[in-house]
Each structure stands twice: as structure tokens, then as C-alpha cells.
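*Asks:* Give me the fold of what follows.
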Amino acid sequence: MNNTAIQTQTGLSSFYAKIYGFVAMGIGLSSLVSGLMLTVFQQHLVNIILGPSWVLYLIILGELGLVLFASGAAAKNSPMALPLFLIYSVVNGYTLSFIIARYTQTTVLQALLSATLMFAVMATIGVTVKKDLSGMARALMGALVGVIIASIVNLFMSNGAMAYIISIITVLIFAGLIAWDNQRIRQVYFELDGQVPTGWIVSLALNLYLDFINLFIHLLTILSRND
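*Replies:* Model prediction:
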């Protein structure tokens, strides 16, 4: 391997490391906030759960607006991209605590370990595979739209079996997206000759963060079936 190839590989590795540094910050913040909500601020969590349901729905809608705002800022390479990503991680950690509170500690730990292992495997595939995964990614995004619609319908039906099937499909979708998002990192690096704006870096990190969180949430549903 010549010096140019070595420099290119080193630069790409540093690029991955920077993105995953942001991902780790986001997941770390979310974990910290969720942990505090489930322990130190447990009474606040209980009060929200036992209070009017519209309060929690309002928080979730606000979170959705925030992630869209953060994505837009990243796409425009705004200086606010990283702060918005970190703020979103905090807010998401808050809302995640209401989901995690429904499950046993054993199930949460199993889901976390399973999500971490699956993420690592699919990320490795995305980094190393030579085949272009963009076609697969488009198909998965289309399937994700269908799953979102089915999930909304199931909110009114409250069908446990349907929720279980939706979660299995969603896990498969995000497993594929993890591979694609990791391959996309390499493509972006070479397309921009290694000169990637911070906004793009945050955008790529946000995608991976959302992949992991969604994987974890739906693994919770699958693994809790026997609780």
C-alpha cells in the first residue's frame, strides 16, 4: 500500500471516528437523561404518566419538530446543527424513559445488548461490502413509510400481535439502513474528497443515532413478548 492509499485510509478512518464520536455523545446524553428520569426524577415520570395523556403527546410532537429542525440545520450546514442534535438527544432521552418504564430491567438490558450487537454487525457489513446498497436503501425507506402507516392504524386498533409483527419488520428495516448509512459515510467522504462540512457530519451522525434508537425500541417490543 503506497503513501497516498495509507493517507486516504487514515483520513477515512478519522472521518468515521468523528461521526461515531457524535453518535456516542447523542446516545450517552439520551441514556443519562433516561437514567435520571427512572431514578432521581421518578416521581415526575409517574406524574406525567398518570396525568392527562395530551401532555405526553405534546412532548412527542415537540420532539418530532425538533428532529426535523435539526435535520434541516444539518443539511444547510448551519452552526446550530450540532447543538440541535445534542438538544434532541436530551429530549429523546426524556421521552425514551416513558417507554423504558414499561419493561423489566432484564428486558431493557437484553434489548440494549441485542441492539448494540446487531448495530455493530450491520455497521461492519456497511463499511466493508463493495456492492452499492442505495437500491436496497430506497426499498427500505418505502417499507418504512408503510410500517409507519401501519403503526398509526394500530394505535386505534391496539392489536398486540400486529404490534409484534410491525416491530419485527421495523428491526429488519433499520438493520438494513444501518448498513446503508455506514456505506453512505464512505461515499460522502470520497465524493467531497475528504472535505466534509460539519453539517453533513452531524446529519450522518443523526441518521446512525436514529437507527440505533429505533432498533432498541422495537427490540424491546419483541423481547418483552414473554414478560
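*Asks:* From now on I want contacts and neighbour counts done on CA atoms only, so please keep to that.
*Replies:* Noted.
*Asks:* in this structure, which spans are helices?
*Replies:* Counting by DSSP state H, the chain has helices at residues 3-38, 42-50, 53-75, 81-100, 105-128, 134-157, 160-191, 198-223.
*Asks:* a markdown table for those helices, including mean neighbour count?
*Replies:* Output for those, formatted as a markdown table (neighbours: other Cα atoms under 10 Å):
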| stretch | mean neighbour count |
| --- | --- |
| helix 3-38 | 17 |
| helix 42-50 | 13 |
| helix 53-75 | 16 |
| helix 81-100 | 21 |
| helix 105-128 | 17 |
| helix 134-157 | 13 |
| helix 160-191 | 19 |
| helix 198-223 | 22 |
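*Asks:* any idea how far V90 lies from M141?
*Replies:* As defined by Cα to Cα, to the nearest Å, V90 lies at a distance of 26 Å from M141.
*Asks:* What is the end-to-end distance of stretch 218-227?
*Replies:* End to end - Cα to Cα - stretch 218-227 spans 15 Å.
*Asks:* thinking in terms of the whole chain, how far from its middle is it?
*Replies:* The chain centroid and the centroid of stretch 218-227 are separated by 18 Å under Cα atoms, centre = their mean, to the nearest Å.
*Asks:* contacts for that stretch?
*Replies:* 103-104, 107-108, 110-111, 114-115, 163-164, 167-168, 170-171 (Cα atoms under 8 Å, 6 or more residues apart in numbering).
*Asks:* Could you also give me the structure for this second sequence? I'd like to compare it with the first:
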Amino acid sequence: MADYNTMRATAAGARTAQIDEGLRAHMNKVYGTMSVGMLITAAAAWAISGLATTTDPTAAVGQIGNGTYLTQFGAAIYTSFLKWIIMFLPLGMVFGFGAAINRLSVAGAQTYFYAYAAAMGVSLSWIFITFTGFSIIQTFLVTAIAFAGLSLWGYTTKQDLSGFGTFLMMGVIGLVVASIVNIFLGSSALQFAISVIGVLLFSGLTAYDTQNIKNTYVQMAYAGDKEWLGKSAIMGALQLYLDFVNLFMFLLQFMGNRE
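*Replies:* You can find the predicted model right below:
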């Protein structure tokens, strides 16, 4: 009997060690996929802003700053009806990803995520025209430090953050509605309030999502669903990617110096 109990304890310890090792690999894949998505977004945003502007007044459609002009391409994506499609395309792709995840393979889900990151880059390309390059880099570094700290806390804390999930998601929905309304109102006071609340909400979501990704892996690892584990890494990367991008954009409203 004692030998049997010892064997059970040994097997359970080996299983736990295996899950811990798998969790580290899983989180590395989540952060790695997210980082590649961030690079794609940055490259797409920078490339599109370069195509949209020029310093040659003879090739310009309109002036947007001292010595900086919009090209015909820039006028099309920033001043025509196309800007609304570009603005809301990433939101539509997020909902599409949630609906299609069960039908996609792991490779298909990863490709979809990278396509989404590129679309987000196009949608955010205007920041390179509106804000100085130094303030964008500065805000990115501050966001990266804050994100790393919050995500690390969410991963290591023993406090159960699941109770905050509903509250945070309700806050995000309210934030999206308020942001859409303010597109038409153009209220600076409302924009300031949105930015403050946005920083707080996505700071909380960074910690919450990190813990949720960790807990989901542990549950799925015991169930042995390897196919879903691969997809969950992509979904986790998308969640943390959205937390980072939104935290960056809201901080940019405070830290960004306009051209």
C-alpha cells in the first residue's frame, strides 16, 4: 500500500512538473506571437504613413504640417469614406476571429492574427503623422514597462482575478460606445475622461488576461486537448496584443507631442 501511494505521488509530481514546463513553453509562445504581431503593426503603420505623406509640394493634395503634405493615397485613406472602413476593419476582424476559431487550424489562426495585426497597423498609421516620432517611441517604452510589470503580476499573484472579468469587459464596452460617440461630438473633456478610464481598464485587463491565459492552459493540459492548446496560445496573444495596443494609444493621448 505504501509503495502504491509512493508511486501515485511520484506520478502526480511528474505530471505537475510536465504541466509547469508546458506552461512556460505556452506562455513563451503567447508572448512571442504577440511580439511578432506588434512588429507587423509597427511596420505596417510606418509604411502606410510614409506612402500617405510627402515633402514634395508638387505631388501633394493638401498640406498637413510645415513641409509635410498628403499624397493622393493619403487623402484617400484619411479623408474619404475609406477611412471609416480602415477604422472599423480591425474591430470586425476581432469578432470574425472569435466566430471562426473553431473552424481554423492552428496555422490558420496564426495567419489570421498576423493579418489582423497588419490591418491594425494601417488603422493606426495616422499617429506617425499626428505625433512626433520621439513621443511615440517614448510612449511605447513606457507602455512596454507598464505592460511587463502588470503581466508579470497577473502571472505570479495568488489573488484570484476572475471576479474582475465581467466588470472590466462592461467597462470596455462602455468605453467603445463613448469613443464612437465622441468621434461625432469631438469633445476634448470627454476624450480626456475616455483616456483616463482606458488606461485604468486596460491596465487591469493586462493582469486579468495573463492570469486567465495561465489558468486556461492548466485546465486544458489536464484534459489533454493539444489542438485547443495551440489555438489558445494564439487567442492569448490576441488578448494581450489588444491590451498593449489600447494601453499605448490611451497613454499617447497624455504623452504624445503633436507635430
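*Asks:* Now do the helix or strand A9 of the second structure falls within against helix 133-156, angle only.
*Replies:* For A9 of the second structure, the enclosing helix or strand under DSSP states H and E is helix 2-52. Between helix 2-52 of the second structure and helix 133-156, the angle comes out at 170 degrees (axes from the mean of the first three to the mean of the last three Cα atoms, to 10 degrees).
*Asks:* just checking, what packs against helix 2-52 of the second structure?
*Replies:* Of the remaining helices and strands, those touching helix 2-52 of the second structure by 3 or more Cα pairs under 8 Å, 6 or more residues apart in numbering; DSSP states H and E are helix 72-79, helix 106-123, helix 127-130, helix 188-223, helix 226-255.
*Asks:* so which two of the contacts of stretch 218-227 of the first structure are the farthest from each other?
*Replies:* T104 and T170 (21.7 Å; Cα to Cα).
*Asks:* Quick one: closest of the helices and strands packed on helix 2-52 of the second structure to N5 of the second structure.
*Replies:* helix 188-223 (20.5 Å).
*Asks:* counterpart of A221 of the second structure in the first structure?
*Replies:* Mapped onto the first structure by TM-score structural alignment, A221 of the second structure lines up with D193.
*Asks:* so what's the residue mapped onto F248 of the second structure from the first structure up against?
*Replies:* Matched to the first structure by TM-score structural alignment, F248 of the second structure sits across from F216. Shown in contact with F216 of the first structure (Cα under 8 Å, 6+ apart): 111-112, 114-115.
*Asks:* Of the residues you listed, which are reproduced in the second structure?
*Replies:* With the contact criterion set to both residues aligned by TM-score structural alignment, their matches' Cα atoms under 8 Å, the contacts of F216 of the first structure that also touch in the second structure are 111-112, 115.
*Asks:* and those as TSV, adding distance to L64 of the first structure?
*Replies:* Listed next are these as TSV, based on distance: Cα to Cα, whole Å:
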residue	distance to L64 of the first structure
A111	23
L112	23
A115	22
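*Asks:* Can I take it that Q63 of the second structure is in a strand?
*Replies:* Yes. Counting by DSSP: H, G, I helix; E, B strand; the rest coil, Q63 of the second structure is part of a strand.
*Asks:* contacting residues for it?
*Replies:* Q63 of the second structure neighbours (Cα under 8 Å, 6+ apart): 69-70.
*Asks:* how about 6 Å then?
*Replies:* Y69 (Cα atoms under 6 Å, 6 or more residues apart in numbering).
*Asks:* gap between it and S49 of the second structure?
*Replies:* Distance from Q63 of the second structure to S49 of the second structure, counting by Cα to Cα: 14 Å.
*Asks:* I figured S30 of the first structure hits V90, correct?
*Replies:* Yes. S30 of the first structure lies in contact with V90 (Cα atoms under 6 Å); the separation is 5.3 Å.
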